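> Next one to model:
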Amino acid sequence: MAIDAPAPPNATQKPLAPALSASTGVEATVAGETRVIFGGCNYLGLAHHPRVIEALREAAGIYGISTGASRTTTGNTLAHEQLEERLARFFSAARPGHTVACTIDGLTANMAAFEALAERRTEAVIDERAHRSLVVAARAAGLQVNLYRHLDVGHAVELAERDPAGTVIATDTVFASTGHIADLASLVRSAPNDVGFLFDECHGVGVIGDGGRGVAIALGVTDDRVVITSTLAKAIGAHGGFVLATSDCIRRIRSTATAFVGTTPVSPALAAAATEAIDIIDQEPDRVRRLQDRASRLTAGVALYADARVPAGFAWHTPIAAVAFAPDDAMTRVRMRLTERGLSVPLVSYPGGPAPSYFRLSVTSEHTAEQVDQAIACFAEEADDR
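As a prediction, the model looks like this:
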């Protein structure tokens, strides 16, 4: 039996966070106070890399800020085509022959992918804690959505077996709220041969696997049935989204998907910045290794009170941890400790976390080991006092 979809979040539940007046990626200034931030998704620090910023400036001088039109009319630029070619090369060793279509963000990447898949599929079986964009995109494409229990491969396969040829199994590879990692290899291995797959790698690309190629490739999942979607706004440090798939799937996206055909693309300046960022990932492999070191440190430091879930034997670490203490005054004490030490960790209420309200910690390659240890200590002290 499928799980009922959760109601859309109430618009009053998530007020805007205080506005930043400056940011370096590791530090941010709010209301005149500068603190070390353990939040967000600039995992490799590339949003502030001088080469990325210079690439953006140079392309803005050539193309302006916006194309003002769809890529199917007058809005296509060399910057967009070069980005798609660079992304295809980035994944080509593991997924030869697969090509890329870029979109304006991660949501529209999922929308474009589901629009293409809906030509042959009628149902989407989605992890109950997956990013809401997967459910929204599947429904927008006209697919019937059924949710499976979080990380439960058997339940996903059970639902897919009702109509394998008409079904797409979709999931996050790394779950944004908790850092849980889906066992993609078991999903693909266990599902009927004619099931399709859509894996959202927004928190996997640039983070997991050799050279940051993502969870699917790290787990050896390169099946042509698998469509990968991701963002350019997290580890890559720019803005936009993309779909990586067979040339036939990408052709359908470019021909018919409203999320591609009917939108003005991401700024060509940001496309050029993303291309430069991908070059840096390849040219500076220590960034991914350094991120993994900080992620490993975080995982070990909060292991007693964070619910980490990864496939058996998986060697990579997620830079995300979700921590909650009860009662509420314990959370207040942790926040006070963080503030006293010049640190900030977002207290969030995203769906899929361990409690209605919890700390979502994230580290980057640019945090020092000492900074990570300082944050861990604030949580350890609360645990020791209990």
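
> make it CA atoms for all contacts and neighbour counts henceforth
OK.

> which SS class is the residue most central in space within the chain?
For the chain, Cys202 is the residue whose C-alpha lies nearest the centre (CA atoms, centre = their mean; 2.0 Å). Recorded secondary structure, Cys202: coil (DSSP: H, G, I helix; E, B strand; the rest coil).

> who touches it in this structure?
Gly106, Asp172, Thr173, Val174, Thr229, Ser230, Thr231, Lys234 (CA atoms under 8 Å, 6 or more residues apart in numbering).

> For the comparison step, fold the sequence that follows:
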Amino acid sequence: DLSRHPAVIEAAQRAIAEYGVSATASPRTSGHLAIHEQLERALAEFLGKGDVVLVAAGYLAPLAALTTLSADHDVVVVAPQSHAAIADAVVATGLPPRSMGECRPGTVTRPLLVTAGLDWSGQVAPLQDYWRRSQATGGRLVVDEAHATGILGPQGRGSVEWAGIEDPEVVLTGSLAKALGAAGGFVAGTDAFIRRLRGANRSYAAATALAPALAAAALAALRIVQREPERRARLHENATALRQRLRARGLSVTDEAGPSVVPARFDPELTRRIHESLRASGFLVSLIGSPYAPDGPRLRFVAKAGHTEADYDRLLSAMPR
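Modelled structure (predicted):
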């Protein structure tokens, strides 16, 4: 958990001493500080994009990206299981929505395709398919990497790297609050696109800039992600081990091979009993219900690089049979 890493905490403390608690202004006035520029440059280099802009919350990243792009497109195509931030951003574009199944030549033109690269349930989107659809219809692909940055891909760049897509026109949105353990969000794209976003988008310009301590913390965490790839390897190993242990106990678990999120379910009553028992034993496991789990409640386990076999032994011991 990088939010508790000593180097991340120290970076945040130094930033508070240097800049104060708040940026106190929007990025368009005096709120864009040196630490913001450092993080933006580091993220752009890490993600292989022309430029990056920071926003005050991960929720704002899809909103900033989609409303900047909306004038270039005729319809918006939304992948299933999209996060609420994507759903709200889609509404804000004012574009007529279409399903992914409708995204084909002769049916739609100039679509804005939007998807989470890795959704809340640990499923990786079929990005190669979505990208080909965007190319065939004169559209553009926007991928939200909130749950994938630092987790997926050979370098930890996210689901687009995982899928092997190398297209500078693909726009990325993301969060600094997941693997990086800070808070805030970002939009990554070409120089021209980010320049346009900075110049006109109110989600960026009308909000107080990201707190400098959070920017410093995210920058320190990003450097750890780059410097210590073994953390990501341990995370994937732990997710696989946790998945196997839960399946051995009779829970229905997804077969996704790499992500850290492990959703599991049994019959609804037992799922709720397991959740209550784990909470009482001090384990933080989320119970996901409708509308996000329409086929019945699920338990959302999250593996971490620092987990041990003993941790999973205690977890399983706390679960009622």
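
> picking that back up, what's the residue nearest to the centre of structure 1 aligned with over in structure 2?
Using TM-score structural alignment, the equivalent of Cys202 of structure 1 in structure 2 is Ala146.

> quick one: that match from Leu39 of structure 2, how far?
16 Å (CA to CA, to the nearest Å).

> now Val143 of structure 2
20 Å.

> More neighbours: which of these two?
Between Val143 of structure 2 and Leu39, counted using other CA atoms under 10 Å, Val143 has the larger neighbour count: 26 against 21.

> Spell out the secondary structure type for the more buried one.
Look at Val143 of structure 2: counting by three-state DSSP, its state is strand.

> Just give me the match in structure 1 for Gly181 of structure 2.
The alignment partner of Gly181 of structure 2 in structure 1, by TM-score structural alignment, is Gly237.

> Could you find the closest non-adjacent residue to Val226 of structure 1?
Nearest residue to Val226 of structure 1, sequence neighbours excluded (CA to CA, 6 or more residues apart in numbering): Phe197, at 4.7 Å.

> What of Gln144 of structure 1?
Glu123 (4.6 Å).

> and Val53 of structure 2, what does it touch?
By CA under 8 Å, 6+ apart, the residues touching Val53 of structure 2 are Glu40, Phe186, Val187, Ala188, Ile194, Arg198.

> Mind doing that once more with 6 Å?
Val53 of structure 2 is in contact with Phe186, Val187, counting by CA atoms under 6 Å, 6 or more residues apart in numbering.

> Check Ile228 of structure 1 too.
Ile228 of structure 1 touches Leu198, Phe199, Val243, Leu244, counting by CA under 6 Å, 6+ apart.

> again, only this time at 8 Å
Counting by CA under 8 Å, 6+ apart, Ile228 of structure 1 touches Leu198, Phe199, Asp200, Glu201, Val243, Leu244, Ala245.

> Relative to Ala375 of structure 1, which of the residues you listed is nearest.
Closest approach to Ala375 of structure 1 among the contacts of Ile228 of structure 1 (CA to CA): Glu201, at 26.7 Å.

> Would you mind finding the match for Val372 of structure 1 in structure 2?
Matched to structure 2 by TM-score structural alignment, Val372 of structure 1 sits across from Tyr312.

> doesn't Leu242 make contact with that match?
Yes. Here Tyr312 of structure 2 lies in contact with Leu242, judged by CA atoms under 8 Å, at a distance of 6.9 Å.

> Neighbour count for the two, which is higher?
Under the criterion of other CA under 10 Å, the comparison of Tyr312 of structure 2 against Leu242 puts Leu242 first, with 26 against 17.

> any idea how far the more buried one is from Glu309 of structure 2?
Applying CA to CA, the value for Leu242 of structure 2 to Glu309 of structure 2 is 9 Å.

> go on, Ile165 of structure 2?
From Ile165 of structure 2 to Glu309 of structure 2 the distance is 35 Å (CA to CA).

> Would you verify that Leu112 of structure 2 is located in a helix?
No. Read with three-state DSSP, Leu112 of structure 2 is strand and lies in no helix.

> so what corresponds to it in structure 1?
Counting by TM-score structural alignment, Leu112 of structure 2 corresponds to Val168 in structure 1.

> Show me where structure 1 has its strands.
22-23, 27-30, 33-37, 99-103, 123-127, 144-148, 167-172, 196-200, 226-231, 241-245, 320-323, 343-344, 347-348, 358-362 (DSSP state E).

> need those strands in a markdown table with distance to Glu158 of structure 1, can you?
Shown next, in a markdown table, are the strands of structure 1 (distance: least, CA to CA, whole Å):
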| stretch | distance to Glu158 of structure 1 |
| --- | --- |
| strand 22-23 | 47 |
| strand 27-30 | 46 |
| strand 33-37 | 42 |
| strand 99-103 | 31 |
| strand 123-127 | 10 |
| strand 144-148 | 9 |
| strand 167-172 | 11 |
| strand 196-200 | 14 |
| strand 226-231 | 19 |
| strand 241-245 | 25 |
| strand 320-323 | 29 |
| strand 343-344 | 43 |
| strand 347-348 | 33 |
| strand 358-362 | 32 |
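
> Which among the ones you listed is found nearest to Arg89 of structure 1?
Evaluated over the strands of structure 1, closeness to Arg89 of structure 1 peaks at strand 99-103, with 8.8 Å, by CA to CA.

> Mean per-residue distance, the closest one versus structure 2.
For strand 99-103 of structure 1, the mean deviation from structure 2 after alignment is 0.7 Å (mean CA distance after the TM-score superposition for structure 1).

> Check the offset of that strand from the chain's centre.
16 Å (CA atoms, centre = their mean, to the nearest Å).
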